[in-house]
Structures are given as structure tokens and as C-alpha cells.
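Participant: From the sequence below, what's the structure:
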Amino acid sequence: MSHKIQVHKQSFSLDPTGAIFWEEKSCLLLSDVHLGKVSHFRKYGAAVPKHAIHKNYLLMDKLVETYQPFEICFLGDLFHSSLNREWVLFENWVARTPAKITLITGNHDIIGPEKFESLEIEQLEECVTEEFLLTHHPEEREGFFNLCGHIHPAVRLQGFGRQRLKLPCFFKTENQMILPAFGEFTGNHVLKPKELDEIFVIAEQQVIQI
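Facilitator: This is a model prediction of the structure:
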């Protein structure tokens, strides 16, 4: 179940996959998908199940079917490293996806820009639209609300006794929203919220504000 919020009179649906749908722009935002990471690990002997390769594509297909976006914007780290055989799967996914695709370059996006150009994917360092700044690394810029990734945010919850739980989250401050990592096997980084921060955790296919 998604959770809806408003920022600067714009409506955003926070999806349990870690994606955000920007309703007024009909734009689906995803960050840190890290395609190719499973193949990269398997190449070097890591015991990662082969079927995990397809999970990101299935989730992205479901998002496209649910929200039918005009545009899909990846906020960096779309592909984990250099080319591997998963690039063919990505090409097939792009071919069957009707939305315009944009990539905000992240630190892991080292594949030559000509490969993305051949798929008609626009690649940018950042994107400014109205009062919003879309980047990979978190950035503070006066007059803008920053939508970004890179951190793979999570929070640690503590219950009665010694119960502890670490959950991925959308991490919102006054002028910024850090998206959770979309991809499988990406890990996360625990952040400590301040008093006015808003945290939306992902648990059991729900987005819950805590």
C-alpha cells in the first residue's frame, strides 16, 4: 500500500518498492536500482541465486502497469558497474516500456553514454523542474526541494526489551527526500532522524509513517 504526501502543492505517492510517483508530472522516480549487480557478484563466485536477476525487472514492470507513467526518471546508480550480460535484459525492458526514460548520473553509472543514447535514454547530471531539484547525491540548494538517492536510507526501530528492527525508508527533511535503494542486494545505511524529519518505513509491502 502506497502513502501519499504533498510537497509544494505537488502530490507524490511513496510506493513500497521504494519508488515515488509524481502525479502532476506523471513521472516515476527510482533510485539505486543497481542493475547487473547480481550478475557481477555471481561472476566473482558469490552465492547469489540466479533468479534474483529478474526481480528488479518484474517490480519495474509492475510499477509501469500500476502508475502508467509518462516518464521514468532514475536518480542514479541504474547499472552497478561495467557492462555484463544483464545489459541485454535491460535493453529488452526498455524496448517494451512505453515511457520516456531519463537517467540522472550516479557514481556507479560508468557505462559509456553512447549505450544509453542508443536506447534513447536522456542522461543528465541533474534536473531542475519548478521548485524541485533531482540529483543522485543529496544536495541542498536554496529555493529547491531535493529528490535524491545514493544513501540507501534505513532507520533502526527498538521495541520492548531488546527487540530491534532495521527497515529501509523514505527519509524526508524540510527541503529534501532521500529515496530508499530500489535494487536487490544493495544494503542500506542507518540514519538518525532529527525532531522535524519525517520517516516513511517500508514493511510488509506497506509504506508507514513513523
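
Participant: C-alpha only now, for contacts and for neighbours.
Facilitator: Will do.

Participant: contacts for the host helix or strand of Lys55?
Facilitator: Taking DSSP states H and E as the criterion, Lys55 maps to helix 55-67. Residues from elsewhere that reach helix 55-67 (C-alpha atoms under 8 Å, 6 or more residues apart in numbering): Thr17, Phe21, Leu28, Val33, Leu35, Trp93, Thr97, Phe182, Gly183, Glu184.

Participant: another one to check against the first:
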Amino acid sequence: MQPLEFGKDQFVARADRTLFHQETQTLFLSDLHLGKGAHFRQSGIPVPDDSESNDLDRLIDAVNYTKSNTVWILGDLFHHPRSITHTQMDRWIVKFQKLHTTLKVILGNHDRDAQPLAKKLGFAIYPEPTNWHGIELAHHPDNRSGYRIAGHVHPQVELKAATDHLSCSCFAIQNQRLLLLPAFTKFSGGPRLTPGDALCFPIIGDQVLPPPN
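Facilitator: Okay, here's the model as predicted:
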């Protein structure tokens, strides 16, 4: 866990790829991409069939550990809603019922036609952007004024040593007013940022590190 100050608020960046606001017991995440693994398998690409289950188990653990009373998902709850089966939805409903918390979502670019599915999982749907404590919550990172927390980008940072380098997911603050969340699913890629692009908080194993020099 890593303390993270954004705007006038204090957050905790967590190694499970969630952002926690302790004062309001609110948990933020983005880019869960439910159904992504199955969508790839339907296209003949052999990927593990337990990726969604593992992601949802991590979310349940995060909510239980933080005792969050509200969970915000900032877009791309689903990957390809039209390819989702009733069997998948039934499994996910069981998982989300274990959260025992208020579920809120801002739909992302992958969530086209996903309103009925999101509601079946127990989510209340909010417009983009939505104001929260003077901060814009959104999927897309188009912050033209004020502070914004967003997803969509799946930011990664490249850490360099003398003879080696490592790319890892990260939380990233750009121009002091835009906070990018890492993709919650580990089955994802994204652009590599450098310390010159943003203030990056790398996620390595069970730790979130302070920004590298």
C-alpha cells in the first residue's frame, strides 16, 4: 500500500490495483473487462479460463480487507457484452453478491449495450463524468478542467537498472490533475510511461512503490 495525495484528498494505492479513500470507505477500480478471456477463447486463442474468477476473488478480498461501503468501477466492467453467456452471468452474480456493498459504475467504451448486464450484477449506473468530492470520476482521461480519476489507459511504467529493465502496471498522476488507475484485470496491456510522462507508482508483487527518480 502506498499513500497517494490527489487534489485535497488522501488515498491509498493498493497492490491489488484498487484505490482506497479511507475517510469515506470508498474503493475505486477500473477496467475489469469481464469476459475478456472467454472472448479470446471463442476466437481460438488459448487463454486461461479462470482469469475472471481470479479477478473477482481479488475484488472480494479488497472489499473485505478495506471494509469499503461503496465500490466505484470507472469503466470497462465488461469486455465484449454481446458475447457473454447466461452461464457466465450466473457465476458473476454469485461473486458480486458476496461483496455486500454499494456498487456504482461509469460505463466505458467496451461497455456498449451493457446497461442491462450491469444492473443484473447489482450496479447503479452513473454518467461520465460524475462529480465525487469535487473530483470528476470518468472512464476516459479527458480532463479539461479540475481533477479527474479515470481508467481506460491501462498505464504501465518501465523501471530500468544498469543491465535490465522491467515493465509493470502503475497508478499515474499526469499534470497534477489526472489520476490514471491501472487495469484491474491482470489480463491486459497498456502504454509504457516514463517518469517524465507522469508521476508513476509502480505495482510490483504485493507492493506499490513510490515514484522512481
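
Participant: quick one: TM-score?
Facilitator: Once the chains are laid over each other, their TM-score by TM-score structural alignment, normalised by the length of structure 1 reads 0.91; 206 aligned residues with a C-alpha RMSD of 1.7 Å.

Participant: What's the ChimeraX line that selects buried ones from the contacts of helix 55-67 of structure 1?
Facilitator: Per 16 or more other C-alpha atoms under 10 Å, the buried members of those correspond to this ChimeraX selection:
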select :17,21,28,33,35,97,182,183,184
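
Participant: Show me which of the contacts of helix 55-67 of structure 1 is closest to Ile72 of structure 1.
Facilitator: Leu28 (4.7 Å; C-alpha to C-alpha).

Participant: related to what we said a few turns ago, can you flag which of the contacts of helix 55-67 of structure 1 belong to strands?
Facilitator: Judged by DSSP state E, the subset of the contacts of helix 55-67 of structure 1 located in strands is Phe21, Leu28.

Participant: Just the ones in helices from the contacts of helix 55-67 of structure 1, please.
Facilitator: Trp93 (DSSP state H).

Participant: In structure 2, point me to whatever sits opposite Val88 of structure 1 in the alignment.
Facilitator: Superposed on structure 2 with TM-score structural alignment, Val88 of structure 1 falls opposite Asp90.

Participant: pretty sure its match belongs to a strand, no?
Facilitator: No. With DSSP: H, G, I helix; E, B strand; the rest coil as the criterion, Asp90 of structure 2 is located in helix rather than a strand.

Participant: any idea how far it lies from Ala124 of structure 2?
Facilitator: Going from Asp90 of structure 2 to Ala124 of structure 2 by C-alpha to C-alpha, to the nearest Å gives 18 Å.

Participant: Also Gln22 of structure 2?
Facilitator: Plainly put, Gln22 of structure 2 is 22 Å away from Ala124 of structure 2 if you go by C-alpha to C-alpha.

Participant: And Asp55 of structure 2, by the same measure?
Facilitator: In terms of C-alpha to C-alpha, Asp55 of structure 2 sits 21 Å off from Ala124 of structure 2.

Participant: give me every residue that touches the equivalent of Leu178 of structure 2 over in structure 1.
Facilitator: Counting by TM-score structural alignment, Leu178 of structure 2 corresponds to Gln176 in structure 1. Going by C-alpha under 8 Å, 6+ apart, Gln176 of structure 1 touches Pro138, Glu140, Phe145, Asn146, Leu147, Cys148.

Participant: Could you narrow the residues you listed to those that are also in contact in structure 2?
Facilitator: Mapped onto structure 2 and checked by both residues aligned by TM-score structural alignment, their matches' C-alpha atoms under 8 Å, these keep the contacts Pro138, Glu140, Phe145, Asn146, Leu147, Cys148.

Participant: Burial check on the first one, number of neighbours?
Facilitator: Counted by other C-alpha atoms under 10 Å, the residues lying close to Pro138 of structure 1 total 17.

Participant: likewise the last one?
Facilitator: Cys148 of structure 1 has 27 neighbours, counted by other C-alpha under 10 Å.

Participant: isn't it right up against Asn175?
Facilitator: No. Under the criterion of C-alpha atoms under 8 Å, Cys148 of structure 1 lies out of contact with Asn175, with a separation of 11.2 Å.

Participant: can you pull out the helices in structure 2?
Facilitator: For structure 2, the helices defined by DSSP H cover 36-42, 51-66, 86-97, 115-120.

Participant: And the contacts of the first one?
Facilitator: Defining contact as C-alpha under 8 Å, 6+ apart, one finds that helix 36-42 of structure 2 is touched by Pro46, Val47, Pro48, Asp49, Ser51, Glu52, Phe78, His79, His80, Ser83, Phe187.

Participant: Next, the buried residues of that helix.
Facilitator: Lys36, Gly37, Ala38, His39.

Participant: How about the last one?
Facilitator: Along helix 115-120 of structure 2, the positions that meet the burial threshold by neighbour count (16+ other C-alpha under 10 Å) are Leu117, Ala118.

Participant: who does it touch, helix- and strand-wise?
Facilitator: Applying 3 or more C-alpha pairs under 8 Å, 6 or more residues apart in numbering; DSSP states H and E, one finds that helix 115-120 of structure 2 contacts strand 123-126.

Participant: Could you pull out the buried residues of the strand it packs on?
Facilitator: Those would be Phe123, Ile125, Tyr126, for strand 123-126 of structure 2 by 16+ other C-alpha under 10 Å.

Participant: Please verify my assumption that Phe171 of structure 2 contacts Leu181.
Facilitator: Yes. Taking contacts as C-alpha under 8 Å, Phe171 of structure 2 lies within contact range of Leu181: 5.2 Å.
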